[in-house]
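In: Take this sequence and fold it.
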Amino acid sequence: MKSRLYLIGMVVGLLLVAVGCMNRPLLYGVEVVPQVISPNADGVDDVTQIKYSISRPSHLDIYFVDSQGEKYYFRQGNRRSPGEYQVYFGGTIEGCMLANGVYTYVVEVTEDSTGVTERVEGELTISGADASPPELLDFTVFPDSFTPNRDGIGDRVAINFRLTERAEVEVYLLDAEGHRYPVGVPKSMWGVEEESTPLIGPHRVELEPGIIEYDYDGGIDRGTPPPPNGRYSVVAVATDVAGNSFRVEAPLMVEEGGIPLAEVKFVEFWPTIVPLGGTLHFRAIVENVGAVPIRTEGPPPETTYLATQNFNTLGYYESDGSFRVGVDFEGNSFGRRYPYRWQLGTEAELEARIIDGQRHLYLLPGQQVTVTGGIIIDEPPPRTGPHFWVGLIHEGVRIVNDYQHPTQISIGF
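Out: Okay, here's the model as predicted:
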């Protein structure tokens, strides 16, 4: 009996609550305080607080009407569940400060189930507003196309501008579908400890006025894939403390972007006993397992070194972004790893490209090549029975495959 009465009491209580909600106005408790603001970032009445309550699921509009009847929407069509809400308004609509004057504020809600609309109106005065936005002058993006694939050629874009006043700045790539790709922080902030970097959000930093320089690599230096190939706008937005915003943009094309990936698939050395003055041979199979071409440079396969030589003495030098196969050994005293290096494949196997008047060779995605070479042991090694091994070097970046197939070689002398 007691449990039945309890259930009846609960039902009656819920019905009373429901009836109370139905009888309550759809929109109530609207307050705008203060009703006079001076949005100039002096810390005094820079913003007004708008409070309102909604009794049933609705869509919300908040807008301001000037003396000419022009509407400025602060919120439009926002979905709202029953409850109490508050929001701060500092005089700006879409980054632009409203002009000084008297406005009619309107808080308006439309009930989802019935389409009934209720609104509350009042006056808001804006005076002494800072309507002068920061500016981004001399905005340049150079070059206007790049290939972020770590081949050392056309991998980077310089984004520069002059900021006229202290502001929060956001720089990003924007595609045709509205997707954003952050550019990162300016060069002046590279190496700054994370806790001391004034990051405002994922892509925003607080900057002082002056010349600002960004060096954009598409993210590949951090090992993350760059934006997909295609056309973009480089967008820079500066927002001051009063909420004024200034936006500039310029086009940028991304081509052949991606993280270069290659692997050593097979290695062998022969013979394993080499007389002094004899030749140690090797063979390695390398495959481009990535989605972008990889650049390579000589000396070509089948080149034979003297043990006292290195690739510099043959007239070849490190080239940032280039891939080479190298051979290293125990007791190496050259002062650098992998002193013996070879090009990935023959010229007939590689694709030749002329870039800025220079000829470059590329191993295409999915392509596999065999690299052979030799080392004439023209002097006794620093160690008895040293191990030799192969590596795949992405010069100026990293050793992709290290210590591949270490093989002990006996040197007779």
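
In: going forward, measure contacts between C-alpha atoms and count neighbours the same way
Out: OK.

In: so how far is the helix or strand harbouring residue 53 from its chain's centroid?
Out: Secondary structure assignment for residue 53, by DSSP states H and E: strand 48-54. Put simply, strand 48-54 sits 37 Å off its chain's centre (C-alpha atoms, centre = their mean, to the nearest Å).

In: separation between the residue nearest to the spatial centre of the chain and residue 140?
Out: Centroid-nearest residue in the chain: residue 182, 4.2 Å away (criterion: C-alpha atoms, centre = their mean). As judged by C-alpha to C-alpha, to the nearest Å, residue 182 and residue 140 stand 17 Å apart.

In: One more, please, to line up against the first structure:
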Amino acid sequence: MAAGLMVFAPQQVMITHASFDPAVISPNADSEDDVTIFTYTLTRGAIIDIVLESDTNEVFFFRRGERRAAGNYTVAFSGVVDGYVREGEEIGGEVIRRLIPDGVYTWRITAVDLAGVSETLSGTLIVENGDAPLPEISELTVFPSVFTPNQDGISDRTAINVYLEKPAMLTVRLERDGIEPIILSQRVQDRRTGDAGRYLFDYDGGVDLGAEPPPDGEYRVVADAQDAVGQRVLRTALLIIQDGGKPLAEIVAQPTGATVVFEAQPYQEVYETARGVKGERIAPPEDPRGLSMNAITLPVGDMLVFKLTVENYSSVPIRTTGPAPGTVYQWDQRASTLGWFDESGAWRVGIDCTTAASDYPWRWALGDETTLQSGVDPFTGETFLYLPAGERAVVWGAVRMTEIEARNPQNCWAGLIHEDVEVSLRNNNVGARQIELVRVD
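Out: Below is the predicted model of the structure:
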């Protein structure tokens, strides 16, 4: 029996070529010799490392543990490698990518195939005149760090301050597992994008544009700076979003009868209210005739009394401020004359008339301490009142009609005011009624 002869071909070289061209670079973003091209060829699939070792034995990774198929490869190299921090350095932020120092380097490409066979080629690369300073982020502050984007005027916005030590492209974003990063917009000020210096980012959660804010929870504020050479530094801070949501409320339309009840009642001196003088509060109108939408005639000096219902149909509480329901105004009074000034973010019911001196001069809270929830501003310690999400409130009050103006009869109506935000179309000019004043001898 003849014996067969087996012939084994010698194993092919795995790395047939590798080189940097040019072999000298000056990575300083001046468009001259900033980049070198590294080319290499693999004859079979392998995992590769590309490292550079300085004459002081510092090792920097350009590629680490990356899988490649057989083929020809070309990659640009600007001297920037995986981030590192040298002994004794204090860096503002986490170094993600960094330029290697000027010097003479021995480069090595090592390939390991599936059988565990390893090959290495090496050469020399010189780096000179590099733009070595990092785009450090020496300051990142978030205030307030607990942020409630719900347009109640309390901690509705957060300000993010970033100080950049070197000209670089800066982005700031919010990150949280399970959601897409949220890119924040820089405030347009005297500093141009890309300059070194201080940057301000203002964030409202998107509520001012009518959007729902991100879900409540903890977020990472990430400031990300990358200079012209390609060095990159990150710095992070914590931001907590809580009680976020777009506030939505309306004057409830009644299925039958008037949405805003109006009726005339005689005035009594016990109702007189002024700053420092708290008069009695009028009772809600209960006369069934007030449910009609007929025109109203009342003697000069009597009160126009109203009643309506407000519903908070959003997912967040809405803040309100006084005076309380049942307060009686004189024709020439305003909420401010009673000591209740406009408050950004507060919701109030207002009454307006054709001849009133300003829009909705007479305003009332959506309740009082007995019917509303209270909340405390963590920064000032001040207590505020809120109508909870999904709840309704009955609001009533009166205006003493003491002046016959140029137009008589005139119309009077109600509105729901979100102060310094809006009076929405659905909450403006609600329940308009013709009111005529008559003199009684």
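
In: one step back: might one say that the residue nearest to the centre of structure 1 is in contact with residue 175?
Out: No: taking C-alpha atoms under 8 Å as the definition, residue 182 of structure 1 is not a contact partner of residue 175, at 11.8 Å.

In: returning to what we had before: the strand holding residue 53 of structure 1 vs structure 2, average distance?
Out: When structure 2 is superposed, strand 48-54 of structure 1 averages 6.3 Å from its matched positions, counting by mean C-alpha distance after the TM-score superposition for structure 1.

In: buried set for that strand?
Out: Of the residues in strand 48-54 of structure 1, 48, 50, 51, 52, 53, 54 count as buried by neighbour count, 16 or more other C-alpha atoms under 10 Å.

In: Which elements pack onto that strand?
Out: Applying 3 or more C-alpha pairs under 8 Å, 6 or more residues apart in numbering; DSSP states H and E, we find strand 48-54 of structure 1 packed against strand 27-33, strand 83-89.

In: Next, the angle strand 27-33 makes with that strand.
Out: Calculated by axes from the mean of the first three to the mean of the last three C-alpha atoms, to 10 degrees, strand 48-54 of structure 1 forms an angle of 170 degrees with strand 27-33.

In: State the distance from the residue nearest to the centre of structure 1 to residue 36 of structure 1.
Out: Per C-alpha to C-alpha, residue 182 of structure 1 is found 38 Å from residue 36 of structure 1.

In: now residue 275 of structure 1
Out: Here residue 275 of structure 1 is placed at a distance of 95 Å from residue 36 of structure 1 (C-alpha to C-alpha).

In: one step back: counting by contacts, list what the following helix or strand past the strand holding residue 53 of structure 1 packs against.
Out: Per DSSP H and E, the first helix or strand lying C-terminal to strand 48-54 of structure 1 is strand 58-65. The contact analysis (3+ C-alpha pairs under 8 Å, 6+ apart) places strand 58-65 of structure 1 against strand 71-80, strand 101-111.

In: Now do the last one: everything it contacts.
Out: Contact partners of strand 101-111 of structure 1, identified using C-alpha atoms under 8 Å, 6 or more residues apart in numbering, comprise 26-27, 30, 56-67, 116-127.

In: Buried ones among those?
Out: 26-27, 30, 56-66, 119-121, 124-127.

In: part of a helix, is residue 99 of structure 1?
Out: No: under DSSP: H, G, I helix; E, B strand; the rest coil, residue 99 of structure 1 sits outside any helix and is assigned coil.

In: wait, what's in contact with it?
Out: 126, 129, 131.

In: Map it onto structure 2.
Out: Using TM-score structural alignment as the criterion, residue 99 of structure 1 maps onto residue 101 of structure 2.

In: State the distance from its match to residue 353 of structure 2.
Out: Distance, residue 101 of structure 2 to residue 353 of structure 2, using C-alpha to C-alpha: 76 Å.

In: what do you get for residue 229 of structure 2?
Out: Applying C-alpha to C-alpha, the value for residue 229 of structure 2 to residue 353 of structure 2 is 66 Å.

In: And stretch 266-278 of structure 1, end to end?
Out: Across its full length, stretch 266-278 of structure 1 reaches 24 Å end to end, with C-alpha to C-alpha as the criterion.

In: in that stretch, what's buried?
Out: Buried, per 16+ other C-alpha under 10 Å, within stretch 266-278 of structure 1: 267, 268, 269, 274, 275, 276, 277, 278.

In: Okay, and which of these map to strands?
Out: Secondary structure from DSSP state E places 267, 268, 269, 274, 275 of the buried residues of stretch 266-278 of structure 1 in strands.

In: Which residue, neighbours along the chain excluded, lies closest to the first one?
Out: Looking back up the chat, that one is residue 267 of structure 1. Ranked by C-alpha to C-alpha, 6 or more residues apart in numbering and with sequence neighbours excluded, the top spatial neighbour of residue 267 of structure 1 is residue 284, at 4.4 Å.
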